[in-house]
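*Asks:* With the sequence up front, the predicted model follows.
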Amino acid sequence: MNRNSLEHYLNTLLSPERIKDYAPNGLQIQGKDEIQKIVTGVTASQALINRAIDEKADAILVHHGYFWKNESYVIRGMKYKRIKSLLDHNINLFAYHLPLDIHPTLGNNAQLAKLLNIEITGPLELGNELSVAIQGKLASSITGEALSNIISEKLNRACLHITPPSNKKIKTIAWCTGGGQDYIELAAEQGIDAFISGEVSEKTTHIAHEMNIHFFAAGHHATERYGVKALGEFIAKEQGIDVVFVDIDNPV
């Protein structure tokens, strides 16, 4: 598939123009014109680039790419080594951040809901179809301990569970993958029983205790593995391109 055709296909699928983001979405580093093999992963780290080189990939597709807001403009050190590796091997780098979080079926939030058997009921930010946090419900009420065990088992990592004083059962849940812990207050204000994110802040514990809401931090990387994996599988099926998902483990 031609590089420009692939970018057009991805932009049509993910509609990055609809949402303001912290980094450019789409083709970030140009490589060879024709793409026959893609490596997908969460972050365009050197380890992922090295695997793409080993796989003889023509392109890398990630959730976390380069050129973030407030990032230094200079290309030196780690950034230089990464970009040089891509250019030396003529590998394209495509990155989609918030558009991949919010996609209704392939997105990180949608895929996490599928993994945890949560029925999506709508955006957490009411009336905002582009909300990066969403809400849903379980088929039946369960304890916080039971949900913690499910999350830990499904994501294959120990989940942090902050239990509110009431230790109420959980039926309604809101979530935002990655660094979405600050949405916990909005979830609590809406009377939702639990909030799931990837990361946790010092203040999150106090909010959970004082606003009577369960909180689960399941890991930034762990909660965002599934969107880019699903996207790659969709591309392979729809476009007939060889796609390999590479999970560079990250405990954070």
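*Replies:* That came through fine.
*Asks:* rest of the way, CA atoms for contacts and neighbours
*Replies:* OK.
*Asks:* Which residue ranges of the stretch 101-250 of the chain form helices?
*Replies:* 108-116, 144-155, 184-189, 202-210, 220-223, 225-239 (DSSP state H, counting those that start in this stretch).
*Asks:* Run a quick neighbour tally on residue 12.
*Replies:* 11 (other Cα atoms under 10 Å).
*Asks:* What are the buried residues along whichever strand or helix holds it?
*Replies:* With elements delineated by DSSP states H and E, residue 12 resides in helix 3-14, which encompasses its position. Of the residues in helix 3-14, those with enough neighbours to count as buried (16 or more other Cα atoms under 10 Å) are 3, 6, 10, 11, 14.
*Asks:* another structure for you, compare them:
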Amino acid sequence: MEESMNHLELETLINSELSPQLIKDYSPNGLQVEGKADIKTIVTGVTASQALIEYAIAKKADAILVHHGYFWKNEPQQIRGMKGRRIRSLMKHDINLYGYHLPLDIHPTLGNNAQLAAFLGIHSVTGLEDHPQSIAMKGELAEAVTGSEFAKRIGKALNREPLHIAPENADKLIKTVGFCTGGGQDFIDLAAEQKLDAYISGEVSERTTYSAREQDIHYYAAGHHATERYGVKALGEWLAKEHGLDVEFIDIDNPV
């Protein structure tokens, strides 16, 4: 039988699992837009775009759970334009919006980084930064592979061909890997400092090319959206399995 839960109880439940209070973030984590009190059906996705909201409306969902929600630091505070349309749609249909950013990146099993490591066969995972809430991680492959072989593995796992920037020694084998989903490309310098063979993130900057070439490290830009599909999907599956809620993950295509 389908279970239901109070919208504030759901926030407390997710907070108890993700511990957002332990990390300083760029947006509020938790219930961002309040809707109906009783939740049975949840739609999950990477970003609370209008397309995801329209799907939730069509499904008559009670809540949307995303990695990229609203009210980011330094963004305009006015609720107008695109943000206004999105929030009006949520409120008109009484849909709750929950957003979890960095806490969902770093969770040791449900998080984006943990899910990426599992997909790519990276084990012995620890923090790249020297503190418990490290946003970037590192680990090892079971066997060393070439740069092109690892690019194929990433492409197969994420269904998206990554951009591969090889070091000057392009034949360097890969055994140790640093990674941070989304926009974590600037951790490449810390990965190189720790003598890792490769580093993966979602995005790439102009400067990343030279960091890879000049510091003897393979770099893979695997897509911000593509690398961050799986944390919120895993969180939704956990809610369905452990708490009986009706949860559906929707992948709104994004080439970035």
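*Replies:* That came in fine, so what should we check first? If you're wondering where the values come from, they're calculated on a predicted model, not measured in any experiment.
*Asks:* Mind checking the TM-score on these two?
*Replies:* Here the TM-score of the superposed chains, computed with TM-score structural alignment, normalised by the length of the first structure as the reference length, equals 0.99; 251 aligned residues with a Cα RMSD of 0.5 Å.
*Asks:* now the buried residues of helix 3-14 of the first structure in TSV, with distance to residue 29 of the first structure?
*Replies:* Written out in TSV, the entries for the buried residues of helix 3-14 of the first structure read as follows (distance: Cα to Cα, whole Å):
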residue	distance to residue 29 of the first structure
3	11
6	14
10	15
11	16
14	19
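*Asks:* in the second structure, what residues pair with the helix holding residue 12 of the first structure?
*Replies:* Per the alignment by TM-score structural alignment, helix 3-14 of the first structure matches residues 7-18 in the second structure.
*Asks:* Tell me the mean distance between that stretch and the first structure once they are aligned.
*Replies:* Mean deviation of stretch 7-18 of the second structure relative to the first structure after superposition (mean Cα distance after the TM-score superposition for the first structure): 0.5 Å.
*Asks:* re the thing from before, and the helix holding residue 12 of the first structure with helix 225-239, angle?
*Replies:* Orientation of helix 3-14 of the first structure against helix 225-239 (axes from the mean of the first three to the mean of the last three Cα atoms, to 10 degrees) gives an angle of 120 degrees.
*Asks:* and helix 3-14 of the first structure, what does it pack onto?
*Replies:* The helices and strands touching helix 3-14 of the first structure, judged by 3 or more Cα pairs under 8 Å, 6 or more residues apart in numbering; DSSP states H and E, are strand 26-29.
*Asks:* Pull up the aligned stretch in the second structure for the helix or strand just after the strand it packs on.
*Replies:* Per DSSP H and E, the first helix or strand lying C-terminal to strand 26-29 of the first structure is strand 37-43. Counting by TM-score structural alignment, strand 37-43 of the first structure lines up with residues 41-47 of the second structure.
*Asks:* Quick check: residue 81 of the second structure vs residue 124 of the second structure, distance?
*Replies:* When Cα to Cα, to the nearest Å is the yardstick, residue 81 of the second structure and residue 124 of the second structure sit 46 Å from each other.
*Asks:* cool, and residue 210 of the second structure?
*Replies:* With the distance defined as Cα to Cα, residue 210 of the second structure ends up 28 Å from residue 124 of the second structure.
*Asks:* ok, back up a step: need the helices of the stretch 101-250 of the first structure in TSV with distance to residue 50 of the first structure, can you?
*Replies:* What follows is those, written out as TSV (distance: least, Cα to Cα, whole Å):
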stretch	distance to residue 50 of the first structure
helix 108-116	24
helix 144-155	25
helix 184-189	37
helix 202-210	35
helix 220-223	19
helix 225-239	18
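*Asks:* quick one: which of these is nearest residue 126 of the first structure?
*Replies:* Closest to residue 126 of the first structure of these is helix 184-189 (Cα to Cα; 10.2 Å).
*Asks:* Give me the mean distance between that closest one and the second structure.
*Replies:* Compared with the second structure, helix 184-189 of the first structure is 0.2 Å away on average (mean Cα distance after the TM-score superposition for the first structure).
*Asks:* what comes into contact with that helix?
*Replies:* Applying Cα atoms under 8 Å, 6 or more residues apart in numbering, the external contacts of helix 184-189 of the first structure come out as 124, 125, 174, 194, 195, 204, 207, 208, 211, 212, 213, 215.
*Asks:* what about the alignment partner in the second structure of the last one, neighbour count?
*Replies:* Residue 215 of the first structure maps onto residue 219 in the second structure when the alignment is built from TM-score structural alignment. Summarising burial for residue 219 of the second structure: neighbours were counted as other Cα under 10 Å, giving 30.
*Asks:* Settle this for me: residue 219 of the second structure is touching residue 198, isn't it.
*Replies:* Yes - Residue 219 of the second structure lies in contact with residue 198 (Cα atoms under 8 Å); the separation is 5.8 Å.
*Asks:* Residue in the second structure paired with residue 63 of the first structure?
*Replies:* Alignment note (TM-score structural alignment): residue 63 of the first structure maps to residue 67 of the second structure.
*Asks:* still on that earlier bit, of the helices of the stretch 101-250 of the first structure, give the one that comes closest to residue 94 of the first structure.
*Replies:* Taking Cα to Cα as the measure, the helices of the stretch 101-250 of the first structure were each checked against residue 94 of the first structure, and helix 225-239 came out nearest at 11.2 Å.
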